[in-house]
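Colleague: coords below, sequence missing:
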């Protein structure tokens, strides 16, 4: 075994056991008492590459099949590493690469280039069938709300839409804007459950196409409009009564938070309400995971609340409610990963095995961020006037009860999703 790899693993793995197979033999690391994982390097060069740059190379080597998990799975391996401390295992190569990435990240945030369309297309314009392999029946590609605990993924995604709709305090005929409308599920739900008129905007041409097909299939194309539109250039004829954004803020970028909330303030009615649902992390980070940045979400960044709230204050908007959902995305990602792995052959048929392993690593790594790194979901409710929402939170549960009754009269989402999927 590469001596630097042996030294690194012996410093990292204290709790649990890691069995490592290399071309020259095998070794064990750790003292037990925790997870037990076995991994194999298929070539000696992979050992040196991992030591030099683990933040990027672990994912790349797994994706390329040069690291193979023989016992457990890739999530268990990542969790085993995170169960232990990494501080003593840093090498000079890791340190200088980390510094270089921080410098590059800081430069990008201070000299932003508009690559929004390109970045969105990189991920969201993949073959739509790929997402059908692991998402719920409504294609909700954001954190579900497991309330009560133990419900299915479909039930939890419906609960998420219900929870957000309850906070929006919707009324028939109100004008609603959804920033980052995905495959249209949230917009369609809001229109059907409240009688509101909804405009969803996206930068993904594939999502736009499917959203419009779904609106037609549900006979909602007169009340729900989807547009290929960058939020920064919105100039509505009159302000929106409600604004919602779910899972889009992670793509805004630190340099643009001020512009984002100023635009919200500009297009929101004086008595309007907004709900922002996004991923957060416990402290400010100076860099995005290099594997995620390179292969999954170029230009993405997960903010700390301390980075978001000052821009809200400066925009003139008022915060009326903040809710933290700490483990709901971990549960969501576990469902997605298990579903995705169960349909491995279909994913490989769409792309190839390398792509499958890339996405498996992405889903496992994202899950680990919530189970081991204290990532969370925040929902921030914003307003412009003090009395735009009630002064206590009891209305949320009351509105959810009303919405549950309305849901019982909706056409099942599965039948419409199947019809749209068959056209894609």
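Modeller: That came through fine. Every value quoted in this text rests on a predicted model; they were computed, and no experiment measured them.
Colleague: from here on, contacts and neighbour counts on C-alpha atoms
Modeller: Noted.
Colleague: now do the strands in this structure.
Modeller: 16-22, 25-32, 36-41, 67-71, 175-179, 197-202, 224-228, 240-246, 268-280, 318-325, 376-383 (DSSP state E).
Colleague: next one for the comparison:
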């Protein structure tokens, strides 16, 4: 069970920590962090403290007790989320995202009070390997939650990782499809290949790859029993070469032409990076290609938000590129391509957060109010960190031979364009097939009168029912179509 720290409210002014001192300390800290915007903080004593230059939307928060103020000052990275969850920090104007964004967009970790910086330095030195038993428990903590929760905010394919926005107006479903296409292009897929998806989630990427590997096979592995059940239930006759297993990557045997891992490496833990890449090297064929898609840090190594590790992603760690590449080299593989997706996850999380807030009552029915507050903090803090701090997405392509990947990156865009054309063709075929099936049922030939037109086409006029109808047949192709009502209501 997760242990929570609770403090008795100290609003009388008679506690061991004077409220006036807590107010002065809070003002001294925030005046250095928030110089822009419009923030009002109501202290436990009832004093209103104002910060920023008065521009932008107003944000107001209130501390319920002075010990909450001290906890926030000493260790905001851990305690801000806990205080909000416990109702000891209340957002009165704006949202918890608005408050966190005001803190992060200027702070960049270097203007935090010295106790917070000291505690963060100590945490960064602790490296704990995620052994198989611990890994499964960590995964179950988050990914074995009720599947109906994830349906509230994810796309239709349940892609629980950063989407790839090709243009600002792209929908979440379109951007997640673009992400799958982008990864598939970097994998250089061929029909006969054997592909491994490490940390396959609910199976959407494996099924997408399976549609390309028509003569090979795709194996998705996960430690989540809930995700495994969903992934298996989602398979249909078109996915005959795709399978899913409850399997730790360390225990897997066999060889694969391609390996992909999306949103899983964050759970490996820095103490297990060597094991991860050596295992991948053992599983990857000599001319194989691997693509790793992971959250990363664009600055120096060492810090992962402790609240996130305690409440959301147990055992999680956000790596810097300098921590990843040496372990790839030690596994006797090479980096063939690195792409850094910067604001794509901020856009993804913004959509997730909006959807979750819109369906908050449904989430509350599944769990409780405290759980909803916890997820609000999670989605808000993650979005703000990707937007204002040093969190990014790394897509790292890895191989054993320098001849396994083309010399230029043109193949990526070429493959994406070809995949898009194939998708459009498939949709047109599906639409035509639907029209062929539904056409006879929708139109009654008995009510159609045929006459010869003066432009060389046979035309029919009638009603279906009580609507004017024309049936046009091209004399050269002999292909006909109905025109119902008017030219704008055209059904091929």
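Modeller: Okay, I see it. Not measured: the values here are computed from a predicted model.
Colleague: TM between them?
Modeller: After superposition, the two chains reach a TM-score (TM-score structural alignment, normalised by the length of structure 1) of 0.90; 404 aligned residues with a Cα RMSD of 2.1 Å.
Colleague: one step back: looking at the strands of structure 1, which is closest to residue 260 of structure 1?
Modeller: Closest approach to residue 260 of structure 1 among the strands of structure 1 is made by strand 175-179 (10.4 Å; Cα to Cα).
Colleague: so where is the closest one in structure 2?
Modeller: Under TM-score structural alignment, strand 175-179 of structure 1 corresponds to residues 194-198 of structure 2.
Colleague: quick one: contacts of the matching stretch?
Modeller: Stretch 194-198 of structure 2 is contacted by residues 206, 213, 216-222, 249, 256-262, 264 when judged by Cα atoms under 8 Å, 6 or more residues apart in numbering.
Colleague: quick revisit: distance to residue 418 of structure 1 and mean neighbour count for the strands of structure 1 - can I get that in a markdown table?
Modeller: Formatted as a markdown table, those follow (distance: least, Cα to Cα, whole Å; neighbours: other Cα atoms under 10 Å):
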| stretch | distance to residue 418 of structure 1 | mean neighbour count |
| --- | --- | --- |
| strand 16-22 | 43 | 20 |
| strand 25-32 | 48 | 14 |
| strand 36-41 | 39 | 20 |
| strand 67-71 | 35 | 18 |
| strand 175-179 | 24 | 25 |
| strand 197-202 | 22 | 25 |
| strand 224-228 | 20 | 21 |
| strand 240-246 | 23 | 23 |
| strand 268-280 | 27 | 23 |
| strand 318-325 | 31 | 16 |
| strand 376-383 | 29 | 22 |
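Colleague: got CSV for those strands, with distance to residue 120 of structure 1 too?
Modeller: Output for those, formatted as CSV (distance: least, Cα to Cα, whole Å):
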stretch, distance to residue 120 of structure 1
strand 16-22, 38
strand 25-32, 41
strand 36-41, 34
strand 67-71, 29
strand 175-179, 13
strand 197-202, 9
strand 224-228, 12
strand 240-246, 15
strand 268-280, 16
strand 318-325, 25
strand 376-383, 21
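Colleague: helices of the stretch 151-300 of structure 2, start to end?
Modeller: 172-187, 204-210, 225-233, 273-283 (DSSP state H, counting those that start in this stretch).
Colleague: dump the ones you listed into TSV; add distance to residue 385 of structure 2 and mean neighbour count as well.
Modeller: Converted to TSV, the helices of the stretch 151-300 of structure 2 look like this (distance: least, Cα to Cα, whole Å; neighbours: other Cα under 10 Å):
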stretch	distance to residue 385 of structure 2	mean neighbour count
helix 172-187	20	21
helix 204-210	26	24
helix 225-233	27	17
helix 273-283	24	19
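Colleague: returning to that earlier point: and residue 88 of structure 1, which of the strands of structure 1 is closest to it?
Modeller: Evaluated over the strands of structure 1, closeness to residue 88 of structure 1 peaks at strand 25-32, with 14.7 Å, by Cα to Cα.
Colleague: if we can go back for a sec, nearest to residue 89 of structure 1, of the strands of structure 1?
Modeller: Closest of those to residue 89 of structure 1 is strand 25-32, at 13.6 Å (criterion: Cα to Cα).
Colleague: which elements pack onto the closest one?
Modeller: Judged by 3 or more Cα pairs under 8 Å, 6 or more residues apart in numbering; DSSP states H and E, strand 25-32 of structure 1 is in contact with helix 3-12, strand 16-22.
Colleague: okay if I get those as CSV plus distance to residue 270 of structure 1?
Modeller: Shown next, in CSV, are those (distance: least, Cα to Cα, whole Å):
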stretch, distance to residue 270 of structure 1
helix 3-12, 54
strand 16-22, 56
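Colleague: which of these sits closest to residue 423 of structure 1?
Modeller: Closest among those, using Cα to Cα: strand 16-22, at 46.6 Å.
Colleague: I'm done for today, thanks for sticking with me.
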